[in-house]
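Peer 1: Just a sequence and a predicted model for now, questions to come.
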Amino acid sequence: MKYVLEQSNEFIDSYKYLQLATAEKKMEALCDNNYNRLFSIGDDGKFYLTYEKSDNDTGWEKVNLNEFIEKSNPHKTISTKTFAIAQDSQNEKFYLSVVVTIDNVDRLYVSKEEIIYAPKWIEVPFDDSSITSNIAINELYMSTLNSKRYIIADITTNDASKILKRYFINIDSTDDSNKWISHSLPGDFQHIYTSSMGRSYKEAVDGIYTIGSIGGVKQLIYTPSYNYFNPNLAPNSIRLALDNNVNFISAIREESTGYTHLFSCGGNALYIYPYKEQKGNAKAYKILEDENLNNIKNLYSYEIDGKKMVWILNQNGDLFYCFSTANDSALTDADNWSSLVPILTNIKYAYAYPNIKNGVSNYFAYGYDSIINVGKESAITSLWTNQKINLTSLNGPSTKFPSYCTRIEVKNENKVPVAKKKVILTATDYCNVYINNRYYSFKDDPISVFTDERGLVKIVQQADSTVSANFNVTINDRDNHSISIDINPQNKQLDKLTSLNTVDKLKGAKNGIGEILVPDGVKDKNIEAVANSMDIFKDMATSLPQDGTVMKEGLLKGVNYLGTSHKGIFVIRVNGDKVRSFSGDEALINLPPKYLNLMTAKGGVVDDIIYNCGEVLNFIKNIPKKVFDIVIHFVNDTWNFILTIGDKIYSFAVKCINEVVACVQAVYNLIKVTIKKIFDYIKFLFAWEDISRVKDVMKKTVFLSVKYLNDNLKTINIEVNDAIEKMVDKISQMADLDVDTELSKKKITDMQNAYIPKENTNVTDMYLTDYFIENYSSSELEENLKSTLSMDDDLKKAFSILCDAALKEKSVITELINDLNDNLFKDSKFLEYDFLTILKKLVAIIAKSTLSSCGNVLTAATDFFELLSTRGLEIMAKPIVIPVLSDILTDIFGIKPFSTLDIICLLPSIGTTFIYKLATNESPFDDESYDIFMSIESFDDLKKVKQLNTSASDSTTEINKILYCVYHIFAGCIGTIETACQGVELLAKEGIIEPIKNKFFIGITLILNILDVVIMGVGLKIFCPIKDEGVAYSVTLAISIILVVVKSAIDFGDITFKFKKFGDNKVLKEIYNVIKAIATLIEGMCQIGLIIYYLIKRVGKEINDDSAGLLISNCCSIILCDIKTIMDISYDYAKDVYLKGGIEAIRVICAVGYSSVQIALGINGAHVIDVESKSRKFPKFVNLIPDFSL
């Protein structure tokens, strides 16, 4: 079988239950196999590991590493004092040591082996017999090389002397009484400023570099952990020369030898002690001077893939790094070191560490809000992504975040979704995403996921910039042939930004709620400079691989841009608050002198220091004095981005589309367009206010319908009973009606094949639906409202009478099934009948079997329905909580809480609003019409609303026809999907598939059923040719609207109870089935009654073929849907397997017929639409609301 992959993506707000991790007492981190591990001491004194985890709800988990210690010391007070971690750069193994205070005594524990999530700790008791008092363990230091650990502890005695001592912890010793080896401090250190583990030249073991004070003078001394040749003797120390302004040191281990270069920082300078020159009184080499190096707070360093990285956090909260790729002998030359690359500002603490496997850097940091951010460097572009640590939220609202959302649908060759299909995903760069609500972290190592029951794989990637991850998606068919697509979510947003290539376009750009993109006060000349640059960025993006991969060498060889307006060169000049641009020949004569000289001397763009995209763009973002030039130049078959600041030049070759996206974002920042403004501009925004108003109007209509119905139910009961005989007499006349269209001649099988929906759904269409299906099974009423759902005595009594009457209708249903079987389905020519013949036969059979006996239940139904409609509406209006979705609705509409009725009205309101705005370019309700409509108390007041609009009636007719067609085609499409989903429900009911696997199909059926019945009802009312003032017609129409909502509510309640483990409650099931059966039968009678009513009113008058045909076909399609519902109920009571099969066959035929008729009605309605109608003045939406008092 062949498969089809369809995808859509959008930049949109996403929601998830999250708890953001915040700062704790002491924090350090490392990266293992691409996953980040954060170690910390919590406010509760426990030692925690917060670790990144794939295939997880949120992506992070937090565990107590002290659990083993706590269990080993029951009923004791335990608090973590300090810890040390170490990772071996050669094999990525990492180890832990921790000091815990147990009942006021400090104890040292080390991990038995490399750290796992529940480590087995080994206590190393203090064993120096020369010290008899208790000790305080103040600091721990640890390093590892070739799987050997070196641990050093600083202690003070708790006696009066408060002696400061240092020990090497020999955990490998077999002598349990001699593990704490005194590590004498060289000289009498009165104070230790900082220490760093490392290994000096030609030393056999690791040791420790220490800055301390001796006699008030700072000293820098290196001492090995122990004397390798004779552990009983003190090791030899090395004293290094030290600038008095230096307070911080950090060592980098040289990968090939294990020796460490030492860096020191302070007094506006960074120094290096190369490992080969670490001898007595050796002086450091100054490699960088910068005012940001004063008042240092932290210093970190490491080597990753031959690149030496030194990170600095200063007291101002600025985080920088510098780097060098030079060999060891050239590291002392300042020219081989980069400038300080700015990364973050306004932070309180940061910790940088290497991702050894991926060859990049990571950091974690937190600012004054204490929320922890994890920074990850791209291996391709060196662009940084910032990710918050998301822990599972136990309570509180869900969290909203901007995201790229991608929906991938797997379908078979018939466009039917394929569930549980294996999908293989890779990414062009390391990324963190939610796939079907689970967190995954991956790159080019493939991961496998499975489509859900809708054939869907949904990818949500949290965004902190406009740059997205890019994916390749692959599936294999049954012949093991692979089908693959590339997904680049950012392309649409890049096109949107680069299309703003004129001043007018850029100044006129607004987001979805009307806010301008470019802030007020930005000068037109500045806007012009940025707008003019968009064309060269667009050409740059077009020339690069669209799948996000890096351009292969020589790909652009022979390409030139001499025929373009920019000729492959563009200059942006920034001087304070002035931004100017030069393109083509004008750019050539305005090149920065430094760059021009470099081009002349070296024949192209050449740097002594190789920078990358992320580093250069960070320079632009953080330049304190805004005086610089940007040159975009296509030279040597490569796009180059060059930044010149004074006499310094920084450049990189643009080789992937992600870098173009980042450059565009950086250029927009030059005119004060922040990332938030860009997000708001490229983000898809629903017309929430308009949708909310339509929802409110629909909800109001339901309440008014119930009130109107109850006021007139007794009167209409008599009139309807009198009209039953007339209806039966008109059956044969109705069956002879004809509709003169080509559609009526089509075979039903042909229609089914012709109108199968071809288009896939997209992110915005399915936005709320996705969240509803993912979370509705956990829905529940608010706790304090659950007790209000008991049935009162009057309702119980009315229901009992109605049940007795309904039981007598079993024979009617049996007769209906037999008649359908004998007179229609057994007919060998059934599938050859034309469309209208099928409808004639169905109408005649149903009317014969149901109308003549409806008096049996009508009186009882009248009394019960009066109570049920009021009581049921109260229940439907009760607040309901659906995880995540309720938070979205509250955030969007500002209304809390939401009820079942809100949701039922909301879902079709979204489609209604979009369709109306698309056709009219107007909002459905302005402030005045909305306020007036929401203030009405009866149907009579609707006439006041009608007076708001004076548009021509022809215009109303035309727009009604457009909406009529769209509604019915959509109803038919979702009906087809619903039929398939309901089939899966039956398979689960019969035990053919596991019930738990049926979860999503139940959800889909529910959501589609709600949409289907509401849209079906609205579609009928929109283009109803009956214009009558009579109570009978108004009540009949009101009942029709009420019943579609009631049936939706019953379905919602039925499925909710299934997931609340009440699915086997036979009493509840009987209640659902009886109410639904009665609602269906009454609705069917109402629809047939409308047809008869129309014919009676038109006796002796000219009949509008279009109106009659559409009305009759509409009602017949609803009757098909009602038969399908009766078959659903009958299935529950059937015992014989063959009878069940027959009932299901009837249900499927009616369902297929219904869907086909709906689509056909939409298509049929299209032929009467005037193609010029869109140019006319359209009516306000209030004139499309069903008016029951017309």
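Peer 2: Received it, and whenever you're ready, just let me know what you need.

Peer 1: make it CA atoms for all contacts and neighbour counts henceforth
Peer 2: OK.

Peer 1: need the contact list for Y595.
Peer 2: Contacts for Y595 (Cα atoms under 8 Å, 6 or more residues apart in numbering) come out as 644, 649.

Peer 1: Is it within a helix or a strand, and which one?
Peer 2: helix 593-602 (DSSP states H and E).

Peer 1: What of V460?
Peer 2: Using DSSP H and E, V460 falls in strand 456-462.

Peer 1: In terms of secondary structure, what does that strand contact?
Peer 2: strand 399-412, strand 431-435 (3 or more Cα pairs under 8 Å, 6 or more residues apart in numbering; DSSP states H and E).

Peer 1: For S583, which of those is the nearest?
Peer 2: Closest of the helices and strands packed on strand 456-462 to S583 is strand 399-412, at 33.3 Å (criterion: Cα to Cα).

Peer 1: Just the buried residues of the closest one, please?
Peer 2: Within strand 399-412, the residues that count as buried by 16 or more other Cα atoms under 10 Å are 399-400, 402-411.

Peer 1: circling back: show me which positions of the next helix or strand along the chain from the helix holding Y595 end up buried.
Peer 2: Later in the chain than helix 593-602, the nearest helix or strand by DSSP H and E is helix 613-622. Neighbour-count burial for helix 613-622 flags 613-621 (criterion: 16+ other Cα under 10 Å).

Peer 1: and the next element down the chain from helix 613-622?
Peer 2: Following helix 613-622 in sequence order, the next helix or strand is strand 627-635 (DSSP H and E).

Peer 1: just checking, what packs against that following strand?
Peer 2: By 3+ Cα pairs under 8 Å, 6+ apart, strand 627-635 packs against strand 569-575, strand 638-645.

Peer 1: which residues sit against that strand?
Peer 2: 560, 568-576, 591-592, 604-605, 639-646.

Peer 1: Please apply the same query to stretch 840-855.
Peer 2: By Cα under 8 Å, 6+ apart, stretch 840-855 touches 721, 724-725, 727-728, 731-732, 734-736, 812-813, 815-816, 819-820, 824, 1081, 1085, 1088, 1116, 1119-1120.

Peer 1: Put this next to the previous one:
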Amino acid sequence: MKFSTSSELMLNQKHAEVMSPDKAFEVLQTQSGQSLFFSIGTDDVFYVTREVGNSVTGWEKVDLSSRLSSSHGGKTVAAKRFDISQNSATMAIDLILAITVDGEDFLHVSTGNPADLVDWSDGVEWTAMPWDGGNAPSPLTITNVYHLNIATSSGPVLTCFVEVLRNPGHGLELIDRYYLDFDGLPRWHKHALAIDFSASSVVTALGQRPGDFVSCIYSFGSVNGVEQMIACPRINAFRPGTAPSPARLSIPDGTTYIASCSDGSSSGNTNLFVAAPGGLYMFAPNNQKDFADPVLVLPSPVTDGVPLFAGVTRMAARVDPAKSRTVLWCRNAQGNLFYVSCPTGQEATQSAWSTPVPLYRGVEDFAFYLNVNHAYTVLFAQISGQQIVQLTQDPTTSVWSSRTINLPPTSVDKVVEFQSFTTQLTLEKEASDDENVLVGDTDVYFTSTSPVSIYINNEYYVLSPSVPIPTRPDASGAFTIIQATDSLAAVQYQARLTPSGAPLEINPLAKAFAKLEGITSGDDLADIQIPTGTNWSSTKPLLPSDANNSETRDALAQAVSNLLEAKSTLPSDGSVQDPQSTKLAPAARSLATPRVRTWGLSFNKDGLKYVEGDEASKSLSAKVSTSGDGLVRRAAVRNPITLLWGDFQEFVRDLLDGLEDMFLDFVDGAWKFVCEIGGQIYEAVLDCVNAVVGALEFIFDKVKVFFEDLIAWLGFLFNWDDIIRTQRVMKNLFKRYGENMVDSLDTAQDSISEMFESWEDKIAQWAGLPDPDNSQALGSFQSQKSSVGGASDPQCSWGSHHVKNGASASVSSVSNLGDSSGFGALLDGLKNMVESQADEVIGTVEQIKTDVIDQIQTLTPIEIVKRLVGISANLMLGVAKNVVVSVIEILKSIMQGVMNLLDATIEIPIISKIYKLVTGSNLSMLDLVCLVAAIPSTIIYKAIANKTPFPEGSATSSLMKASSIGSIRSQLAASPDVMERVVVTFNIAALVGSGVYVVLDQVQAANAIPVIGALSASSFLVFVAPAIAAAFAMPDTPTIRFNNAMTAIAVSKSFVDNVSPLRSNPLWTEAVGPGSETMINLLWTVPAITTIADVDGPHASDFVALGAALAAGLGGSLAFFDMKILAVSGPVKLVAELVAAGLNISYGALSLVYGSLLVLDL
């Protein structure tokens, strides 16, 4: 087996809908690190939205609270407050939920839920916690709930507190607090507050102090503007009947928020963190007694003139046991979201903490966790004006990525659109492979350089470096891999045929880098035009006018060249440069020393200015002092802030307008990116490929070449005007062919009889066909597919990908064709005819499989002809001819309404919506299959011929408007060039047609869904497009007439198989259908054999065309294995289906090669 692969930066879509914003949310994770997003929706329902691998959208939203209605007399239940906790040892999840029913609040808990529940759709088991804490306030009004599961050496300790309004309706809204006893009675126990707190002001954290022996609750809040904070154990461990003694904790001026987390020890003790304008303060476990003062562990940086920790409105802390790291995330009053971290155990050391900078702005709420398997941050944020997004930081490169939470769609028109790196990976059989190794039955194992969420063949997976994920290609041997992106940064994949086999490295950025490498001077940039306009059919210069001057172009070109040089020294798989390699002595690094060690760019109103060497060093020296073997080590006046590249990139993204210059300096074997923002020097190491592309984005952004422009240049955009013209030409040709098809059936019997005249002479002629001296095996011809420009590109399979995956969700008014009544006797006769010859036929087919099909990759087309004719000539002349002629009468009657079916509208996810947007029209069944064919036909033809196949003009317009097959034939006969373009595009179409037909045919066989049947039959038109193109050819010869007859019979039978009443008739499906399919396909090879025998001095393209016809015919001949009378075992039948699918895919590839050779006149 071998792989072929191509990746593109392009717009893609998903049939899904984005999760709407919720009122409140928290997150946990499963043992495998997948997300569990708990929330109260705007509909007052408590949900869990779980990340689900091997699913279509990747997320599932489950209602957890509505079932409680049955416990309250069927009344409406409104979720009000919730909290969650997780056992760090078992990962079990505990939930506490306050609900409101008729104006009164109630409490329910659910404990010990396994995190990796396969299916949460049945919800969780709730236990009611009715009030039994004495005189209840009226109405009972719960203001908050708190839950904590503390891991200790003796086991987990579950703590739950509930706050209620002391006097509902009173203006101060003072609260009373209770703790819950899950095991005893009463369950509600008053937890006396030493000071009064207002419900709207209290901020609470749970934890444990040394010596308390029980968990405690930290409370910060105010009454009448007086702020106070206390720590109080849940109970008095020594005197349970006596109220516990609180500790009053001193707070810094301006305190707004607190958070706690484990100190990392097995004791279960917690650090308490306090956010105030002065910075981040901490109460260590041994500093939480009465009147304790906090320690300032991180002074607050100033951003936009405001201390970063001032006005913090939310703070969350976590300890990552895998990396022994303590992490805090904060949101301040300006909506800035930032984090700080330090090694666990060094929280009291100021120098141990990272420097916080705002990463995201306009954040309204957030929640996060640290992935249990790979120790990276998974953050959920509600950003102003946007949906909730999942943000993850690559644990390898530190680059941040963003994605929406895509839920299963509620209607066919729901579409999520996003930029992506889309990869087409095709698994192909080689001549040396064992005949029993089948593409469709082969596992491929995927890993990635870093953890990444992707879709493979429409299913959601999270890849990682360490665990190979097995999956199989679709029936056509293809994988479509989609990685959402909002930048040029991409995670690389690896594909293997065994879990530990040699990997194929898949770099989604490969084509983008190839384009960048073509920039060697400013003149190269001056020539670049990018698509623009409504349908991307116009162009504009890449550089805006105010930056399109020689100095800016030269500066950009030099910067691109330098950054690509830096990239060449970094790991090619996208991983981070080994820090040890940067510590070698300069002599040991001489081979990696760049030509220019220091260079920079200055940004001004006229564009860019590039500097390097001494000039750059002087400019940089004004900012920093020299030390080490490079320039940038420490600032002369103020220390530089060193950030991870990913953090630096997010921080600077919104500050580029204030960036006046930037420098790159080669220091100690690594490149450092240095810039000044707001009087502060920042630096980050370019230690991976994604950091290099991030620097490229910065530079282009500064000259107003934005991400969308980079996609238009480095990626791909569909030129819909060109594609729609091809689609409309194809549609009219298919339409006129379909109208003529029933008439063709009337003369088909005569055409067949005509071909079988002098049959013995033909057999003798074919047996003596010479192989040319330079003959090639069929596998060699097929391998030329990889050299056809664009053939492996994912944009070519965009339409087919969405048809394969959207067919089952499609909506159409299709109905059955024709009426099968009155065919009983004919069907019985055909059944008897086929079954009476079953032994002869199956013996012939099995011999064809053994002597031809199993060796087909190593045989030349002529060798295949000789073997096939030697095995099946008698069968063709006898039962095959008779069965096919008899089937014609059934096909003629049923096919009368075929055009109504092709004109029926269809709503298919994604494609219908985009087609309406592009054309303003609704999509018909024929529109759909022609669009799917037109996309690769247009793209590949343009790549081969360097022009669009059907440009605007009278010739194209005439083809679109021709009203009969006769007028089309006349028009094409008068213009050989246009005829060639029709033949070439129709042969290219067979490439995608074969893939779509094979997949839909298998789906239809398994499900028998009417709309899929209609799509499968309609896609067969594209599958046999090369034969249909031949129907427009002149002159009219016996071979062409026979080919036209067999094409009409094959197309008609495809519709009868899928959308006629016969598809549910056992006489047809178990005998006549598969038997006649074998006969039709064997006879259909005859025109191709006759053509090669009659050609004087055939070209290479003629042999490829013969090979394509033979592959298709041989694939169809295996249908005989479906006959019930043969009682073929399941495994044998499956092998036959997979082999047939492989031959059909080979036919598509060979048709493509034939089309490309025609363009090249070979």
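Peer 2: Sure, I can see it. Being a predicted model, the structure only gives us computed values, none of them experimental.

Peer 1: Send over the TM-score of the superposed chains.
Peer 2: Here the TM-score for the pair of chains, by TM-score structural alignment, normalised by the length of structure 2, is 0.78; 1102 aligned residues with a Cα RMSD of 5.8 Å.

Peer 1: coming back round to it: what angle do the helix holding Y595 of structure 1 and strand 638-645 make?
Peer 2: 130 degrees (axes from the mean of the first three to the mean of the last three Cα atoms, to 10 degrees).

Peer 1: between the buried residues of strand 399-412 of structure 1, which is closest to N268 of structure 1?
Peer 2: Comparing these against N268 of structure 1 with Cα to Cα picks out P402 as the nearest, at 39.4 Å.

Peer 1: Determine which residue in structure 2 is aligned with that closest one, please.
Peer 2: Residue correspondence to structure 2 (TM-score structural alignment): P402 of structure 1 is matched to Q419.

Peer 1: Which position in structure 2 pairs with P924 of structure 1?
Peer 2: In structure 2, P924 of structure 1 lands on P949 (TM-score structural alignment).

Peer 1: mind checking how far that match is from P1026 of structure 2?
Peer 2: Taking Cα to Cα, to the nearest Å as the measure, P949 of structure 2 falls 16 Å from P1026 of structure 2.

Peer 1: in whichever helix in structure 2 runs longest, what counts as buried?
Peer 2: If you go by DSSP state H, structure 2 has its longest helix at helix 720-755. For helix 720-755 of structure 2, the neighbour count (16+ other Cα under 10 Å) marks 720-739, 741-742, 744-745, 748-749, 751-752, 755 as buried.

Peer 1: and T860 of structure 2, how far is that from G1155 of structure 2?
Peer 2: From T860 of structure 2 over to G1155 of structure 2 the distance is 19 Å, taken as Cα to Cα.

Peer 1: Likewise for D1036 of structure 2?
Peer 2: From D1036 of structure 2 across to G1155 of structure 2, the span is 22 Å (Cα to Cα).

Peer 1: Pick out whichever of the two has more residues nearby.
Peer 2: G1155 (31 against 10; other Cα atoms under 10 Å).

Peer 1: That one is in what secondary structure piece?
Peer 2: Assigning secondary structure by DSSP H and E places G1155 of structure 2 in helix 1130-1159.

Peer 1: just how off-centre is that helix within its chain?
Peer 2: A distance of 27 Å separates the centroid of the chain from that of helix 1130-1159 of structure 2, by Cα atoms, centre = their mean, to the nearest Å.

Peer 1: Which other helices and strands does that helix contact?
Peer 2: When contacts are defined as 3+ Cα pairs under 8 Å, 6+ apart, helix 1130-1159 of structure 2 sits against helix 778-783, helix 925-945, helix 976-1007, helix 1100-1117.

Peer 1: buried stuff in the third one?
Peer 2: Read it as helix 976-1007 of structure 2. Under the neighbour-count criterion of 16+ other Cα under 10 Å, helix 976-1007 of structure 2 has 978-1004 buried.

Peer 1: Over to the first one?
Peer 2: Neighbour-count burial for helix 778-783 of structure 2 flags 778-783 (criterion: 16+ other Cα under 10 Å).

Peer 1: Of all pairs in the residues you listed, which one is the farthest apart?
Peer 2: The two members of these with the most space between them (Cα to Cα) are L778 and S783, at 8.7 Å.

Peer 1: anything in contact with each of the two?
Peer 2: When contacts are counted by Cα under 8 Å, 6+ apart, L778 of structure 2 and S783 have no shared neighbour.

Peer 1: these two touch, right, D1001 of structure 2 and S1016?
Peer 2: Yes. Under the criterion of Cα atoms under 8 Å, D1001 of structure 2 makes contact with S1016 at 5.8 Å.

Peer 1: got the residue ranges for the strands in the stretch 751-900 of structure 1?
Peer 2: Applying DSSP state E, counting those that start in this stretch to the stretch 751-900 of structure 1 gives strands spanning 780-781, 879-881, 898-899.

Peer 1: And L504 of structure 2? What does it align with in structure 1?
Peer 2: Structural alignment (TM-score structural alignment) places L504 of structure 2 against I485 in structure 1.

Peer 1: Let me know how buried its match is, in neighbour terms.
Peer 2: Neighbour count for I485 of structure 1, taken as other Cα under 10 Å: 15.

Peer 1: do the same with the one 4 residues further on
Peer 2: Using other Cα under 10 Å, the number of residues around P489 of structure 1 comes to 24.

Peer 1: Report whether the match of P924 of structure 1 is found in a strand, as I expect.
Peer 2: No. Assigned with DSSP: H, G, I helix; E, B strand; the rest coil, P949 of structure 2 falls outside any strand and is coil.

Peer 1: Measure how buried it is and give me the count.
Peer 2: Quick note: P949 of structure 2 (other Cα under 10 Å) scores 24 neighbours.

Peer 1: before we move on, what about the one 5 residues further on?
Peer 2: Look at S954 of structure 2: counted by other Cα under 10 Å, it has 9 neighbours.

Peer 1: Could you report the separation of the closest residue in space to I356 of structure 1 that isn't next to it in sequence from K93 of structure 1?
Peer 2: Spatially, and ignoring its direct neighbours in sequence, I356 of structure 1 is nearest to I304 (6.6 Å; Cα to Cα, 6 or more residues apart in numbering). With distances taken as Cα to Cα, I304 of structure 1 is found 16 Å from K93 of structure 1.

Peer 1: neighbour-wise, which of the two wins?
Peer 2: When I304 of structure 1 and K93 are compared for neighbours, I304 comes out ahead with 22 against 18, by other Cα under 10 Å.

Peer 1: Hmm, N362 and the more buried one touching each other?
Peer 2: No. I304 of structure 1 lies out of contact with N362 (Cα under 8 Å); the separation is 11.2 Å.

Peer 1: Identify the contacts common to the two.
Peer 2: Joint contacts of I304 of structure 1 and N362 (Cα under 8 Å, 6+ apart) are 354-355.
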